[in-house]
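S.K.: Fold the following, please.
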Amino acid sequence: MDLAVDLAANLSVNVAVDWAADPDAWLPRLILQRGLAVIYLLAFVAAVREFRVLAGERGLTPAPALLRRVSFRQAPSLFHWRYADRLLAGVAWLGAALAGAIALGAADAVPLAGSMALWATLWVLYLSIVNVGQHWYAFGWESLLLEAGFLAVFLGNAAIAPPTLTLLLVVWLVVRVELGAGLVKWRGDRCWRQLSCLDYHHETQPMPGPFSWYFHRLPRPLHRVEVAANHVTQIVLPLGLFLPGPVATWVALAVIVTQLWLIASGNFAWLNWLTILLALAAVDGALAARHLPLPAPPADQPTAPAWFTATTWAVAALVVVLSRHPVRNLLSPRQRMNVIYNPLHLVNSYGAFASVTRLRHEIVLEGTADAEIGPETVWLPYGFHGKPGEVGRRPRQFAPFHLRLDWAMWFAALSPRFPRPWMRELVDRLLAGDAATLRLLRHNPFPDEPPRWVRARVLRYRFTTWRERRATGAWWHAEPTGEHLPPRPRPGG
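M.R.: This next block holds a predicted model:
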């Protein structure tokens, strides 16, 4: 009888310890946190590169104008105190420096409270940028980075064993990402249900990658297999990430393979890379260690102090309460994509490509040095880094880096007859030869003097066929379809 009592007591203690911490998850946590820091680093560097032009004091959509319209409660940001381009650059460089330090191990070299402070600082700095970034920062992966960054505050560091509860919160985030993306497709464009969307998507996606041409030219039966496999991974399997042992690990592997396929076929900033990192939270570290040549776990992984455990439970309770909105959205036949329910970007809804465009249109900006324009005028195009331009230029790989202006040009081309206000501002910057704006472009055809006129045309782009590719070497075929903006003159001639 005494032996049975002792066994029951030991079992209850072991269960409690296992629920509180998972020592076998030390390597998945390590990779997740270091990888997340690298993504933070890229995001802050992108802000240094782009923000002044896109949303700075004299940006295409100035942040100070937004800050005059919204309160701190509506859009929490350090810049409510004061906005200046130099201050924005300082915040971005500080974030990049902290992210780089964490990627190199700084958060594991300090006490637990110091590690949490480092991660919390990253989150506050990036939240401050996103909340004044307007549509330039209105991408699902911006909120995903913020939500993941918030949870990273409570993942602990090398001073404690990985907290099981926080790992489950990370898994819940992955489940929402996958289910959101899968269900919104199934409920959206009928080509997803007919397994035919990839007949178009590789060609019409916002920013094709170096292998997108080859993916588009796969036989149609393989496109059907691609779509079917995507449905299985994003709709059928995600809840399996909560199952114990090898089941969750195999589901996580399926998620990772799918995300790698998406990385190979296109450029979606850090969305796919971050999803891969988050999926590692479901991997059984002990199982992986038995089958892979992994380093041995640290000999001493203390359990978390009581204050940290209590904080983790409080965060879990918050996530449970905030989850009612995304769960309702997932169950709704009118599901919406990438919904932010609170200004802190916590516990959001995700999803992408509820509809797929069948034709690709591109807005091409062109200038001329001619004083007067006519039928004989020679127009020279500006080149962008990521979006298609020269038909003989193979698409490049930029993900996980985010080219926000290139993405905005794709969205603008979805409504080619309705120019957006920022497009006119962009044309005016080109007419003025604005150096900061030109640095965001790959090619400026007027290096010595700004053009006299700039216009925006709409062209229909499609991938070349195998025969056209062999004959011309071109990756794209382009033909004009209309005008987006008529020629605009340089002020003062």
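S.K.: Only C-alpha atoms from now on, for both contacts and neighbour counts.
M.R.: OK.
S.K.: burial of Leu7, as a residue count?
M.R.: 12 (other Cα atoms under 10 Å).
S.K.: Tell me which helix or strand it sits in.
M.R.: Assigning secondary structure by DSSP states H and E places Leu7 in helix 2-20.
S.K.: which other helices and strands contact that helix?
M.R.: If contacts are counted by 3 or more Cα pairs under 8 Å, 6 or more residues apart in numbering; DSSP states H and E, helix 2-20 sits against helix 164-187.
S.K.: who does the helix it packs on touch, helix- and strand-wise?
M.R.: Using 3+ Cα pairs under 8 Å, 6+ apart, helix 164-187 sits against helix 2-20, helix 140-152, helix 190-193, helix 220-231, helix 271-279, helix 306-322, helix 324-331.
S.K.: biggest helix in the chain by residues?
M.R.: In the chain, assigned by DSSP state H, the helix with the most residues is helix 26-55.
S.K.: quick one: buried residues of that helix?
M.R.: 26-55 (16 or more other Cα atoms under 10 Å).
S.K.: number of nearby residues for Asp434?
M.R.: Asp434: 14 neighbours (other Cα under 10 Å).
S.K.: that older thread, in a markdown table: the helices and strands packed on helix 164-187, plus distance to Gly482.
M.R.: Formatted as a markdown table, the helices and strands packed on helix 164-187 follow (distance: least, Cα to Cα, whole Å):
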| stretch | distance to Gly482 |
| --- | --- |
| helix 2-20 | 62 |
| helix 140-152 | 31 |
| helix 190-193 | 28 |
| helix 220-231 | 31 |
| helix 271-279 | 33 |
| helix 306-322 | 47 |
| helix 324-331 | 39 |
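S.K.: wait, which of these is closest to Gly59?
M.R.: helix 140-152 (20.0 Å; Cα to Cα).
S.K.: The closest one: how far from the chain's middle?
M.R.: 9 Å (Cα atoms, centre = their mean, to the nearest Å).
S.K.: Sequence B follows; please return its structure for comparison with A:
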Amino acid sequence: MFHGEEFWLVRFLFQRGLALLFLLAFLVAANQFRPLAGEDGLLPIEWYAEGGDFAERPSLFYFYPSDRVIGIAAWTGVALSALALLGLPYWLPEPYPTPVSMALWASIWLLYLSFVNAGQTFYGYGWESMLLETGFLAIFLGAGAVEPPVVILVLLQWVLFRNMFGAGLIKLRGDDCWRDLSCMDYHYETQPIPNPLSWYAHHRSKRFHRFETFGNHVVELLIPFLYFAPQPASSVAGALTIGFMGWLMLTGNFAWLNALTIVLAIATFSDGVLEAVLPISALEAAMPLARPETVATPTLLEGAAVLVAVVVLAMSIRPVENMLSESQTMNTGYDPLHLVNTYGAFGSVTRDRYEVVIEATSDETSGEDATWRPYRFPGKPTALERRPPQVAPYHLRLDWQLWFAAMAPSPRRHPWFYRLLAKLLEEDEKTRSLLAEDPFAGREASPTRIRAVRYRYRYATPEERAETGRWWERERVGIYLEASSLEELRRRSPGL
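M.R.: Just a heads-up that it's a prediction; the model follows:
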């Protein structure tokens, strides 16, 4: 109980939402980790195992850097997340639900920690740390007839606060367009992976974009302080946050960042509020022991929750200092376990959208007269007539890194890019699995040379789209990487 409120349903819904996101995260690892960071990946796992200290980035793969172990770990994570999603601990008789729940969530957290710490560049996103931090706190929520520790719910609100308020502060300190309310004029067009509604949002009026930018500041800078207020103010703040994140999900593909923020916002509600707005009677009929009639005697869980709170409070000093600093950095972890981190997104917004289009030829010549065929990726706007796809909350890691790489005029700071091109020339099946379309699949002739061309993309106007059917228009900026053979690429990248 807290201020006369109960949180049985809050805990149950939060755990189900978080389990679903871990399930997606492990599916991404099962499908993408090996071609990206496995034994023969774009950033080989041995680069992590040989180039770092286990204490700095602990991972199961430090001791077992093999694709077989990676696959077993990923699918084990999928299975454990599915059990958490189904509410396995709640089906057990007392006193087993809480210890089984703690063991289940601890296993999920430890397994995913191995992927994040060994994933190198392809796992360097703020939502990875936030998923781990949230998953760690979930260990101490308990299950069954043991009352949810309120202090853990407050710590979840603290994660939500740092995420939202940190994002708000870094925007004010960053790009001028956040201060003159013009950032949304560019955001929908230049974001990493637009979705089907992004084009429509981009073509709203400038007045609309000013209003939504101002609303962004309100939700990220003022609303977060209400997360810790008594009900119903806390629930109102949570509902506004969920609405804001829902809009971002409708107009962009940001992996599970928005969905995870929505799950965290569940911690701002109470059972009383949920009963007033959700069909709880039907929900309770489908879930075992969501709110038992007899509350079990408090166990060691309460003591563990208090200890966790003390540790989090002590570890929050550096993130808070960073958040309040004029030189604030975003999405930074301060410990190898990702227990307490600093967050923030889109401190700056790019004005132009650059894309790198990878093309290969099987012709003997490699000049402009050759037949260059483009490789297509699931989330990239390579084909002008292709409608932007809906991907999130699934995460296309290579597509995201290609967006970052295109910001620079050459791939010099991205060693994985040379390996990507070499593997495409080798027609490597694992690398092909990351593509939407390989132009040489099913052809007798294999590619002999490959290049990368840099383009500036923009949305087609409504008039252009009505006339041509294209969602995008583009102009060539220059050569990102000149036509190269496999031997030339091997000289550029060690280990190929």
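S.K.: Superposed, how do the two chains score by TM?
M.R.: TM-score for the superposed pair, counting by TM-score structural alignment, normalised by the length of structure 1: 0.94. Supporting figures: 474 aligned residues with a Cα RMSD of 1.5 Å.
S.K.: So for His202 of structure 1, which of the helices and strands packed on helix 164-187 of structure 1 sits nearest?
M.R.: Of all these, helix 220-231 comes closest under Cα to Cα, at 10.0 Å.
S.K.: And the contacts of the closest one?
M.R.: Surrounding helix 220-231 of structure 1, the residues in contact under the criterion Cα atoms under 8 Å, 6 or more residues apart in numbering are 182, 186, 192, 195-199, 258.
S.K.: How about stretch 119-126 of structure 1?
M.R.: So stretch 119-126 of structure 1 is contacted by 40, 44, 77-78, 91-92, 95, 98-99, 146, 149-150, 152-153 (Cα under 8 Å, 6+ apart).
S.K.: In structure 2, what stretch matches it?
M.R.: Aligning stretch 119-126 of structure 1 against structure 2 (TM-score structural alignment) gives residues 105-112.
S.K.: now swap in stretch 61-71 of structure 1 and tell me
M.R.: Going by TM-score structural alignment: stretch 61-71 of structure 1 matches residues 43-53.
S.K.: On the three-state scheme, the aligned partner of Trp403 of structure 2 in structure 1 is what?
M.R.: Using TM-score structural alignment, the partner of Trp403 of structure 2 in structure 1 is Trp410. Of the three states, Trp410 of structure 1 takes helix under DSSP: H, G, I helix; E, B strand; the rest coil.
S.K.: Contact partners for the nearest residue to Trp410 of structure 1 once chain neighbours are set aside?
M.R.: Among residues not flanking Trp410 of structure 1 along the chain, Pro206 sits closest, at 5.7 Å (Cα to Cα, 6 or more residues apart in numbering). Pro206 of structure 1 sits next to 267, 387, 407, 410-411 when contact means Cα under 8 Å, 6+ apart.
S.K.: Give the burial count for the corresponding residue of structure 1 for Thr468 of structure 2, as a bare number.
M.R.: Alignment note: Thr468 of structure 2 maps to Thr472 in structure 1; criterion TM-score structural alignment. The tally of other residues near Thr472 of structure 1 (other Cα under 10 Å) stands at 12.
S.K.: hmm, back to that, between the contacts of stretch 119-126 of structure 1, which has the most around it?
M.R.: Busiest of the contacts of stretch 119-126 of structure 1 [other Cα under 10 Å] is Ala99, holding 29 neighbours.
S.K.: host element of that one?
M.R.: Using DSSP H and E, Ala99 of structure 1 falls in helix 85-103.
S.K.: and if you look at Tyr457 of structure 2?
M.R.: Counting by DSSP H and E, Tyr457 of structure 2 is part of strand 449-459.
S.K.: Mean per-residue distance, that strand versus structure 1.
M.R.: Average distance, strand 449-459 of structure 2 versus aligned residues of structure 1 after superposition (mean Cα distance after the TM-score superposition for structure 1): 0.5 Å.
S.K.: returning to what we had before: helix 306-322 and the helix holding Leu7 of structure 1, what's the angle between them?
M.R.: 70 degrees (axes from the mean of the first three to the mean of the last three Cα atoms, to 10 degrees).
S.K.: can you give me the offset of helix 2-20 of structure 1 from its chain's centre?
M.R.: Taking the mean of its C-alpha atoms, helix 2-20 of structure 1 sits 43 Å from the chain's own mean (Cα atoms, centre = their mean).
S.K.: Show me what counts as buried in that helix.
M.R.: For helix 2-20 of structure 1, by 16+ other Cα under 10 Å, it's Ala20.
S.K.: what lines up against Leu172 of structure 2 once you look at structure 1?
M.R.: So Leu172 of structure 2 corresponds to Trp186, using TM-score structural alignment.
S.K.: rewinding a little: wait, which of the helices and strands packed on helix 164-187 of structure 1 is closest to Tyr350 of structure 1?
M.R.: helix 140-152 (6.4 Å).
S.K.: Trace the closest one over to structure 2 and give me the residue numbers.
M.R.: The aligned range for helix 140-152 of structure 1 is 126-138, by TM-score structural alignment.
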